[in-house]
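sequence-free structure coming up:
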């Protein structure tokens, strides 16, 4: 007998336990009555969701990896120009935790380049000249200018936003939603991930950011890549046609069922579900990703980059096509925003790579009637300091990580249009009004989907986990 067969043979199912307990007499039966009832029950029954009427059906999250500088884009602070090169007052900096990159600096000179800001739309939102297309849709946007986070370095900060914890191993937001709400399209995953970058040398991204953690593996994000094979292992192996694969999957499901009856491991059912999804995706994915029939005005809207697979613009267009097909959560990661030096030049490049397509996505969703049921989120893992890291010139300075305050924006279903929520001080260093923590942000996203963030839980290793961990409150001031 193989080791695997021996392992299955020695596994004890609930039925085996109760049968043996009854045969062993009163003594063992009495022992079983003293054991926790959870041993014999499903500790994670399928949640009944939504908890209340949702305002959002689908989410597109445009995550800007690296930490965009809010001071060059959205949080207009003329004092930084007035005091260029002067020392940040110690009373403003306080006991702020610093990274190892600036903790040894002897001075903290304030910095701001020659970027113009103007107010736009009826909302009079301040937006930088670096984002002219975004400025045109100012009245569709809800800016949160008082975001703050617990993490000060990239990997834990991105992980915190995506999973609610700075440590790896927790389920991502998309996985929680897939687990709680399921999929609206049985031929496509409920959670799709798209990757792009505008320049080399930035912080890496890891699969843990879209991983399922301790949730069943069928809820992990599925990466759609550019190229001939957008999803790994989707095509039939050489020598196997679709009918043969169907027969193979049917037989495999029967074998899995036998194993499940022996070991009662739900992960076995997850594997079957993944195999079946891959089979159904063979016909749905190619048509979804085929943008060749998009009209010319769409490319004019998104920009020429939309014709180049793998770019941010192309992924924004794919995101629209995916939500049209009822994919619940589309996560875009765009790398390149970590600017510790040469910020004035690099941020021009980064802003140009996202500005037109981000605005086009929102306009496109609106013209198709999808914005009323879709939420679009744009932002990174933290902000940037108001002082320069290292060399200081108008055209050459950098900014360190700043978790204390930064900006993101949202648009679409359930969100107030044309507002700025929260406020920072004149130095753009501290929050003056309406702070929003990462867990508050996550609680609000779940609320818009009809989920009480304190009630979407999963028991793992004796503890009940949730996306917002042990804190978080809904930001009612941004809700429509």
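Ah, there it is. Here the structure is a predicted model, which is why all the values come from computation and not from measurement.

only C-alpha atoms from now on, for both contacts and neighbour counts.
Fine.

how far away from the center of its chain is stretch 435-443?
14 Å (C-alpha atoms, centre = their mean, to the nearest Å).

what comes into contact with it?
Here stretch 435-443 makes contact (C-alpha atoms under 8 Å, 6 or more residues apart in numbering) with 144, 146-149, 160-161, 164, 422, 452-453, 467-469, 471-475.

show me which of the residues you listed are buried.
Among these, those buried by neighbour count (16 or more other C-alpha atoms under 10 Å) are 144, 146-149, 160-161, 164, 422, 452-453, 467-468, 472-475.

and the nearest residue to residue 264 once chain neighbours are set aside, what does it touch?
Distance criterion C-alpha to C-alpha, 6 or more residues apart in numbering; nearest residue to residue 264, sequence neighbours excluded, is residue 13 at 6.8 Å. By C-alpha under 8 Å, 6+ apart, the contact list for residue 13 reads 261-264.

so which of those residues sit within strands?
Here DSSP state E is the test, and the contacts of residue 13 give no hits in strands at all.

now neighbour count too, for these, in a markdown table please.
As requested, those are arranged in a markdown table below (neighbours: other C-alpha atoms under 10 Å):
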| residue | neighbour count |
| --- | --- |
| 261 | 12 |
| 262 | 19 |
| 263 | 17 |
| 264 | 16 |
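
structure two is appended below for comparative analysis:
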């Protein structure tokens, strides 16, 4: 073949070329249906505005959903269930004694505790009381949460296989301890799309405990993995530029930017016609979304229209951008605008040492904002179709890591049991589910695995977790891998 022949390939049409390029060809009809069914006279239906056109749920959820949106208040570092929710008064009589081998049962320890000759029992120094008609036990570290217990479902029997932070957080957020899988929010975006074409289906807000520190959080935790890139979470930051690179450069007007995007879209559509690469369509969707967000994001982030009584509900921190309380208020504003999945991360719960000096501070930072969010959603009629989740990646040990001192001790990682709470549509109110032993070490009743939690979350959104899959490298993947069952006993 001569060099000139290389420049004449458009003159040689294969059968595939004919089907793809001919306006009435089957390839064009299929492509047109995927990109916009209405252009070909299809009846209007529940086609996601931002969702992937090849999603198994492009025609709607598998069954009637109980909730339309999710707010996940993730407490990174693993809050101590022993000091917040899982009341074990018997431990005070055993203070300082070695954890019985019959309780540990040879279970794995982290490298931080494995060398200890003794595992001295450390009873919680905080007082617990029962609150509400449900009689739920809550520590005095959480006075605001104690007021809303009748709206909550406590799951005290969560467990995971991961014993270190990064794989444990990755497991909860993506269904795998190994990096590279899509996050929960990305799966939801892929399956259900968005009800608001001017904001992403999946938004992320980060805050950090005072004093800095804490386990690092990587953007792969809200990444799209192998799903098309426009399903990744969009991080909203405190300050002038809530979303990086969203604004126009100096001297570029909105009209000029719109004109530029229109020409770029035409070029990318031509490229897609040649290459059939779905990532090209994802880029087009991202550019168009970014243009619409230039108006929608500043309006959403502007809290000047919030009345004083709302700031008082969320607490003084809610007036400080980037705090957990401020992010809880922003989460409410996002779901008001029909954002499908809002993920909050708060760092600083990793208390290996000086727990008495640290956990009260972290509790103060998160308690009022979390409770206010539930109450605010309820008074606006949004809690009925919104799911709120509070919890970390695993629990903490009932024994002290290192030497036990009355005013200074820490707790190591504990994957065998931990507590989360859920509230909102489809969840039984005022329920405490699951039971641990007297040492808050092993589960005695109703264990709930991380995959079970994920399956239940998907179920509430109308998604069968076994059917929402994506084929990658020859295998069909799903959020729950090959595991998970819906925890029906907590469903209303």
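Here it is on my side, so go on. For clarity, every value in this text was computed on a predicted model and none was experimentally measured.

TM-score for these two?
TM-score for the superposed chains, counting by TM-score structural alignment, normalised by the length of structure 1: 0.92, backed by 453 aligned residues with a C-alpha RMSD of 2.0 Å.

of the contacts of residue 13 of structure 1, closest to residue 136 of structure 1?
Checking those against residue 136 of structure 1 with C-alpha to C-alpha, the nearest one is residue 264 at 55.7 Å.

residue in structure 2 matching that closest one?
In structure 2, the residue paired with residue 264 of structure 1 according to TM-score structural alignment is residue 276.

right, and residue 278 of structure 1 touches residue 234 too?
Yes - counting by C-alpha atoms under 8 Å, residue 278 of structure 1 does reach residue 234; the two are 5.8 Å apart.

those two: who's more crowded?
Between residue 278 of structure 1 and residue 234, residue 278 has the larger neighbour count (other C-alpha atoms under 10 Å), namely 20 against 16.

and the residue mapped onto the more buried one from structure 2, what helix or strand is that in?
Matched to structure 2 by TM-score structural alignment, residue 278 of structure 1 sits across from residue 290. Using DSSP states H and E, residue 290 of structure 2 maps to helix 278-301.

before we move on, the earlier item: now intersect the buried ones among the contacts of stretch 435-443 of structure 1 with the helices, please.
Using DSSP state H, the subset of those located in helices is 160-161.

who's in contact with the residue most central in space within structure 2?
Closest residue to the average C-alpha location of structure 2: residue 343 at 4.3 Å, with C-alpha atoms, centre = their mean. Residue 343 of structure 2 makes contacts with 71-74, 185, 202-205, as judged by C-alpha under 8 Å, 6+ apart.

re the thing from before, from residue 140 of structure 1, how far off is the residue nearest to residue 264 of structure 1?
Separation of residue 13 of structure 1 from residue 140 of structure 1 (C-alpha to C-alpha, to the nearest Å): 56 Å.

coming back round to it: what residue in structure 1 is paired with the residue nearest to the centre of structure 2?
Looks like residue 343 of structure 2 aligns to residue 331 there (TM-score structural alignment).

for residue 331 of structure 2, same thing?
Counting by TM-score structural alignment, residue 331 of structure 2 corresponds to residue 319 in structure 1.

by contact count, what packs against the helix or strand containing that match?
Per DSSP H and E, residue 319 of structure 1 falls inside helix 312-324. In terms of contacts (3 or more C-alpha pairs under 8 Å, 6 or more residues apart in numbering; DSSP states H and E), helix 312-324 of structure 1 is packed against strand 191-197, helix 266-289, strand 329-335, helix 343-367.

which one of these lies closest to residue 382 of structure 1?
strand 329-335 (13.8 Å).

what segments of the stretch 151-300 of structure 2 are strands?
In the stretch 151-300 of structure 2, strands defined by DSSP state E, counting those that start in this stretch lie at 152-159, 202-208, 234-236, listed in chain order.

most packed of these?
By mean neighbour count, with neighbours taken as mean count of other C-alpha atoms under 10 Å, strand 152-159 ranks first of these at a mean of 25.
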